[in-house]
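Visitor: need coordinates for the below:
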Amino acid sequence: MLMSSLRSRRPLALVASLALAGAGLAACGDSKPGTAQSAGPFTVRALLAAQPATLDPIVGARSAQIVWATMLEPLINTDAGLKAVDTGLITSWTRTDATTWTFKVRPDISFSNGEKADAAAVANTLTLTRDTAASQLKSYFTNVADIAAPDATTVVVKTKTSQYNLADLLTTVYLVPPKYYQEKGSAGFAAAPIGTGPYVWAGSNAGRDMSVKKNPDYWGPKKAINDGITFTWANEAAQRLALIQSKSVDVSFDLPPAQATTAKKAGITVTSTETAIKIIAFLDSTKPPFDDPKLREAAALAIDRDAIVKGIFDGQAVADAGLLNVSPGQKPAQSVTADPAKAKELVGAAAPAVQIHYPAAQYTNIEEVSQAVGGALEKAGFKVTYVPIDYGTLVKRVVGRQVPGISIFAGVPNVAVPDFFASGFMKTKSITGNCPDPKIDDLAQKALEQTDAAAAAPMYEELNTIGVVEKHCYVPLYRQVFNYATAGGVKGLVFGPLNTVDFTQTTH
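Guide: The predicted structure follows:
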């Protein structure tokens, strides 16, 4: 889905506001500015690349789960191999027939406000996910016909047609309290989230920071051993590097290659993880100039993903020519190789105008990537203009079909199954809707109706070939290698390949 390491952004006077790293951060972490925290009460000071647009998991991009997942929990947990496991809020699932799934909900769990986190709450969250107009996961649940909670620990979901991956999808659905969510609405909930997780909301300073504190009543076995987390943000990578160097923060996320290298040379611990987050250029086949198949092919042939990875990331990203190969290490059966000469020949003397929309300051080196894509198109004969906008606005425009030309953003397979991209980006009624084709719709549906992922795999290969190689609606670029730095003595933080972070065992 969108994001994915989707980080939304609001312009901030961050040189000034993060100079308050002494006042704001020290107050939350019991330390003085410019010094590492000592033993005793410890609040983790986490620095993000941008302020989350919303902490409502129903409508929010999954980049913000780095914050909300400290308080809210997914319906089904995953293990290190990204497989669904029975350790979470839902403890078992059974496909009782081709179109019926029965889920058992862990008993005696409550939200931090006292509401019951029972089967009715699970059914309500699934209904919100399916029916809310702005739901980020709406397209994944269009096949769900009925959701019922016959008793406090049972949820029965009926689908219109057979769907093998329903349990996998619940690993990215976060449980919200029915009464509180209805009372507060999306904006109110986002202002003070309530969940069942190891932390609870502790407040925020508008435009500056937001904090969570340890939930003393957390039901799970993995309780937080620190006192909480304070999140701040800095759009500029240089600021994120400077703040970790000065020990004003305990962890600094999303360091580009240059800053990561500098941090390592300075003796700072830097962890690098190849993620499933994939940066993709989406070509809108419904509007000029890319309603012309020849110009879509030209654009796909003009863009050299290997040159982008080598020139911009110094190899610290992984070129990836596939759309539906969601797990790190997987490669598509067929792909498109850059051919600038053929691209120029296809464009001819027309000089078609194309806009490139991208989320400014959203992903590592996204400005340079967008310029590289635009430069390649210009060499092929396109006339390029750039539209850098904040991530939240870009999402609204993409969903509203208001982005002609190219939009560049991350696809994040919040669950490691190909349908997360097929339903999210390829179907006519998907998030992007940029490549409507009845053949794609039919094949994506047929894949879901298979008995399991292995049976569906050939169909996803065919979908990838249609969308990327034949129709050229998608130009996959690279997988992001995510770097984060931790201050001396900080340990226990776990970052996963799907943009998940476990802070509970983080200590100093």
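Visitor: going forward, measure contacts and count neighbours with C-alpha atoms only.
Guide: Will do.
Visitor: chain center to stretch 416-428: distance?
Guide: 14 Å (C-alpha atoms, centre = their mean, to the nearest Å).
Visitor: gap between the two ends of that stretch?
Guide: Its first and final residues considered, stretch 416-428 spans 22 Å by C-alpha to C-alpha, to the nearest Å.
Visitor: likewise stretch 281-290?
Guide: 12 Å.
Visitor: quick one: distance of it to the chain centre.
Guide: Centre to centre, stretch against its chain (C-alpha atoms, centre = their mean), the figure for stretch 281-290 is 23 Å.
Visitor: which of the residues in that stretch are buried?
Guide: Residues of stretch 281-290 classed as buried: 281-286, 289-290 (neighbour count, 16 or more other C-alpha atoms under 10 Å).
Visitor: repeat for stretch 183-192
Guide: For stretch 183-192, the neighbour count (16+ other C-alpha under 10 Å) marks 186, 189-191 as buried.
Visitor: and for comparison, fold this next one:
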Amino acid sequence: MMIMKSLRSRRFLALAAALTVASAGLTGCGGSDSDNSGASGNAPIRALLAAQPATLDPIVGARSAQIVWATMLEPLINTGSDLAPTDTGLVTSWTRTDATTWTFKVRPDISFSNGEKADAAAVANTITLTRDSAASQLKSYFGNVTAIEAPDATTVVVKTKTPQYDIPDLLTTVYLVPPKYYQEKGSEGFAAAPVGTGPYVWSGANAGRDISVKRNPDYWGTKATNEGVTFTWANEAAQRLALIQSKSVDVSFDLPPAQASAAKAAGVEVVSTETAMKIIAFLDSTKAPFDDPKLREAAALAIDRDAIVKGIFDGQAVADAGLLNVKPGQQPTQSVTADAAKAKELLGGASPTVQITYPAAQYTNIEEVSQAVGGSLEKAGFKVSYVPLDYGTLVKRIIGRQVPGISIFAGVPNVAVPDYFVSGFMKTKSITGNCPDPQIDTLAQQALEQNDAQQAAPIYEQLNTIGVVQKHCYVPLYRQVFNYATGPGVSGVVFGPLNTVDFTKTTR
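Guide: Okay, here's the model as predicted:
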């Protein structure tokens, strides 16, 4: 069963003090005290996260932080309820003028909150930064792009070396940044006070305690109903539960099953959503011990995803055996089934040492999950050590190829196409780079050169089989069921399966 962390009084009091400061600030802006008495419907929203965002720069930042930056910044292309691109955002149309050329039309007369023009030149600059910045999170996805041009204020032309059917899909997770401001401030400066075209603008932050945004009065679209959002964070789930129960916050995100059940029992409104986010164990095939294919297979057979879902999440997660089945409800045609006896047999009495690295407090029950994976490996004969890191440090080490053994973290297909994981995790030049293989690179390219997703689907099935079933570089574990709780009278929080949140209609 799940291991419950104890509530540490000092950390709770520190967080409560921070929330008191934030609450006082909200009251000054027309908000209310902790019991919500007298709160108007458009009062600022107090949102509690599980962890502090590592950065608010969308060029270099992991998409787990978009819950904050997406209040101020907008993706180039919006998505609909089916997760497919729509014409409702900054980019309003696109055409494939030939096999390697895409032409995009940009919504006219849009400005950033600092007055810069959000025109085609800004769009081209953002795509260029995404492709060329050394620390870009999406760099590997745009390696096939050879030219990005803005022939006029509302037109962007993107050329690729070889055909690539999913360029519009990729632009749904590229967030527009103002060229002059971003160049002047740099990544760290921009992250300290982001500027965008979104429904909110930067209001301020107390370092390590909270981040606030306020309604953008000049927003080009439908303006936010509330006056703003203040984000705070608490690493421990017990704290997040206590703060929503005490009405100190309006919405508390990422409640593990035990806390979600406790909240429901106490009469707190809890919303549960199966997400596209999946937790994956990545085995580094470039370093010992997993440069040995037999040891990778042993590890893959030792890990029992069904036991993790049942024992740690009490069934409130969805066991997921595939890497490239990116939408909720999908499963691969081939997968690996846990077989502890065979795993032990493959080790043949050897006791190889394995390091398990994971982002402490970043995901629901991630410590318990990492311990469960390690326990399975130890039963097979592996010797296991654990390295918990903060999320930002883990990402930097993975990109720097400094994480041997197993790293456990979430894959979030912010673009609901298989190539998002292929380019991010499978290709030789990818974020993880843990499974370099010329065959994978060739198939990945072939898939992108198809006319559409339907034609590419059989190739992605083949890639999934190679990476998960044959090479055992990836051990998919489960798809998360995300729980969040709302306080009395709070409504209008919109949580999407790609881990996006729309606060614009939220009231309390």
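Visitor: from the buried residues of stretch 183-192 of structure 1, which is closest to Lys396 of structure 1?
Guide: Closest to Lys396 of structure 1 out of these is Ser186 (15.7 Å), distances taken as C-alpha to C-alpha.
Visitor: in what helix or strand does the closest one lie?
Guide: helix 178-191 (DSSP states H and E).
Visitor: what are the ranges of the helices in the stretch 51-200 of structure 2?
Guide: Along the stretch 51-200 of structure 2, counting by DSSP state H, counting those that start in this stretch, helices occupy 66-69, 120-132, 167-170, 179-192.
Visitor: packed most tightly, which of these would that be?
Guide: Highest mean neighbour count among the helices of the stretch 51-200 of structure 2 (mean count of other C-alpha atoms under 10 Å): helix 66-69, with a mean of 23.
Visitor: quick one: it to structure 1 mean distance?
Guide: Once fitted to structure 1, helix 66-69 of structure 2 is off its aligned match by 0.3 Å on average (mean C-alpha distance after the TM-score superposition for structure 1).
Visitor: if we can go back for a sec, pick the one among the buried residues of stretch 183-192 of structure 1 closest to Gln371 of structure 1.
Guide: Gln371 of structure 1 lies nearest to Ala190 out of the buried residues of stretch 183-192 of structure 1, by C-alpha to C-alpha, at 34.2 Å.
Visitor: might you report the residue contacts of the closest one?
Guide: Ala190 of structure 1 sits next to 54-56 when contact means C-alpha atoms under 8 Å, 6 or more residues apart in numbering.
Visitor: for those, give me JSON lines that also has distance to Leu126 of structure 1 and neighbour count.
Guide: Below are these laid out as JSON lines (distance: C-alpha to C-alpha, whole Å; neighbours: other C-alpha atoms under 10 Å):
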{"residue": "Thr54", "distance to Leu126 of structure 1": "19", "neighbour count": "23"}
{"residue": "Leu55", "distance to Leu126 of structure 1": "17", "neighbour count": "26"}
{"residue": "Asp56", "distance to Leu126 of structure 1": "14", "neighbour count": "27"}
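Visitor: quick check, nearest of those residues to Ala410 of structure 1?
Guide: Checking the contacts of Ala190 of structure 1 against Ala410 of structure 1 by C-alpha to C-alpha gives Thr54 as the nearest, at 17.6 Å.
Visitor: what sits against the closest one?
Guide: Contacts of Thr54 of structure 1 (C-alpha under 8 Å, 6+ apart): 60, 64, 187, 190.
Visitor: distance-wise, check the last one relative to Asp56 of structure 1.
Guide: Remark: distance between Ala190 of structure 1 and Asp56 of structure 1 (C-alpha to C-alpha) = 5 Å.
Visitor: and the second one, by the same measure?
Guide: Ala64 of structure 1 sits 9 Å away from Asp56 of structure 1, going by C-alpha to C-alpha.
Visitor: coming back round to it: can you list the buried residues of stretch 183-192 of structure 1 in CSV and add distance to Asp250 of structure 1?
Guide: Listed next are the buried residues of stretch 183-192 of structure 1 as CSV, based on distance: C-alpha to C-alpha, whole Å:
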residue, distance to Asp250 of structure 1
Ser186, 31
Phe189, 28
Ala190, 25
Ala191, 25
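Visitor: what about structure 2, which of the contacts of Ala190 of structure 1 hold up?
Guide: Contacts conserved in structure 2 for these, counting by both residues aligned by TM-score structural alignment, their matches' C-alpha atoms under 8 Å: 54-56.
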